[in-house]
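Visitor: Okay, sequence plus prediction incoming.
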Amino acid sequence: MSASFPDPGAPGGESVAVTLTKAGRVKIRYPAELVRDDGTRVSVRAPWAAPGVRDFGFVRFEPGDVLTEHYWRDRWFAVKEVRTGDGVLKGWYCDITRPAVLADGVLAVEDLDLDLWVSADGTSVLRLDEDEFDASGLAGRDPAAAGEAVRALDELERLARAGELTGLLA
């Protein structure tokens, strides 16, 4: 099934399938509402798609949570605003990814293991999964991509610590 998309910058409302791959396999696929596509950044909104509760210790993702996810065609990351079902901001979960591709109703994103968490009040900025990234072997297989991934994580952390992360989402 294929969906039609508005011209870049047109109002959203279309349905897309977000497909997140990791190490060549589909990690998760879920429906989302296309909120915005300006030709560079694609923003979608979707309920928490994984089954049950995922407790990371610093945040809990649970049924009813709503994520507004921002993907770029020219950047190596995605920023996901996480809110409870009644709209309370939990924070931002940032995935380091290859640039996103939107085609034929599918928003395809390749997860590169590195992540960043930023709490709602901005006081907690956590680099995540650096051990998984090291174990993935990406640096050996694709040194250029590994370099982009590390640079993207550093950029997001710098923006978060400076209180400028939300400026990316305006």
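Guide: Okay, I see it.
Visitor: CA only for contacts and neighbour counts going forward, please
Guide: Fine.
Visitor: element containing the residue in the chain sticking out farthest from the centre?
Guide: In terms of distance from the mean C-alpha position of the chain, G140 ranks first, at 24.4 Å (Cα atoms, centre = their mean). Per DSSP states H and E, G140 falls inside helix 138-141.
Visitor: One more: V44?
Guide: With DSSP H and E as the test, V44 turns up in strand 41-47.
Visitor: A further structure is provided below for comparison with the first:
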Amino acid sequence: MSALSVEVVLVKAGRTKISYAAELLADDGTHLVVRAPWAGDDARDFGFVRFERGDVFTEHYWRDRWYAVKEVRTGDGALKGWYCDITRPATLDGDKLTVEDLDLDLWVSADRSSVLRLDEDEFEASGLAARDPAAAEQAVQALDELELLAHKDELTALLTHSGSSDLR
């Protein structure tokens, strides 16, 4: 059985930020796993990691959690780390996987020596706390949860023990 193709659509502030094709690897009804190459046209250097052509992202989304976790590897398989997006729960409609980005992010280096909370200023400036306080609270709780998992070295367990059924 060949893997299914989906379009991942990342929405931010009501507009599509980026969309790209991905291979749906698993979906157990709650946890979805897709794989895609780096979707940017050019390399992007964040200072703590550089994403570039050839990088492969194995992305974990949940229908009941307020985050997505993306394992990032080089084209030859070397682990760079995990980029975690704080999002509303994912939705899959046909072959369209939609995720709403809530600005907060977390980076965990491959050797786990670096766990960085990112874009907290963007989150504050977004006004989500005023528009939707409950969503803002969920977002902050999700960031705290992922940071705790990263510091306890339990992030990979989250990704491997979520009960996903392989579609291949």
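Guide: Structure received. Just so we're clear, the structure is a prediction, and the values are computed from it rather than from any experiment.
Visitor: I'd like the distance between the counterpart of the residue farthest from the centre of the first structure in the second structure and V108 of the second structure.
Guide: Matched by TM-score structural alignment, G140 of the first structure corresponds to A130 in the second structure. Relative to V108 of the second structure, A130 of the second structure is positioned 29 Å away (Cα to Cα, to the nearest Å).
Visitor: returning to that earlier point: for A136 of the second structure, see how far away the match of G140 of the first structure is.
Guide: 8 Å.
Visitor: What distance do you get for G81 of the second structure to K12 of the second structure?
Guide: In terms of Cα to Cα, G81 of the second structure sits 23 Å off from K12 of the second structure.
Visitor: Just want to know which of those two has more residues nearby.
Guide: Set G81 of the second structure next to K12 and count neighbours by other Cα atoms under 10 Å: G81 wins out with 19 against 15.
Visitor: which SS class is the more buried one?
Guide: Assigned by DSSP: H, G, I helix; E, B strand; the rest coil, the conformation of G81 of the second structure is strand.
Visitor: wait, isn't it in contact with V72?
Guide: Yes. Using Cα atoms under 8 Å, G81 of the second structure is in contact with V72, at 5.5 Å.
Visitor: that older thread, for the helix holding G140 of the first structure, which positions count as buried?
Guide: Under the neighbour-count criterion of 16 or more other Cα atoms under 10 Å, helix 138-141 of the first structure has L138 buried.
Visitor: Give the buried residues for the helix or strand following it.
Guide: Sequence order places helix 143-161 as the next helix or strand after helix 138-141 of the first structure, per DSSP H and E. Neighbour-count burial for helix 143-161 of the first structure, counted by 16+ other Cα under 10 Å, picks out A145, A146, E148, A149, V150, A152, L153, L156, E157, A160.
Visitor: Stretch 20-28 of the second structure now?
Guide: For stretch 20-28 of the second structure, using 16+ other Cα under 10 Å, the buried residues are A21, A22, E23, L24, L25, A26, D27.
Visitor: Redo these as TSV? Include distance to E124 of the second structure.
Guide: Shown next, in TSV, are the buried residues of stretch 20-28 of the second structure (distance: Cα to Cα, whole Å):
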residue	distance to E124 of the second structure
A21	31
A22	31
E23	34
L24	33
L25	35
A26	34
D27	33
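Visitor: Restricted to strands, list these.
Guide: The members of those that map onto strands under DSSP state E are A21, A22, E23, L24, L25, A26, D27.
Visitor: So L165 of the first structure is in contact with V125, correct?
Guide: No. Using Cα under 8 Å, L165 of the first structure makes no contact with V125, being 11.0 Å away.
Visitor: Counterpart of L169 of the first structure over in the second structure?
Guide: In the second structure, L169 of the first structure lands on L159 (TM-score structural alignment).
Visitor: sorry, that was for V101 of the first structure
Guide: In the second structure, V101 of the first structure lands on T91 (TM-score structural alignment).
Visitor: all strands of the second structure, in order?
Guide: 4-12, 15-27, 31-37, 44-45, 50-51, 56-62, 67-73, 79-87, 91-93, 96-109, 115-118.
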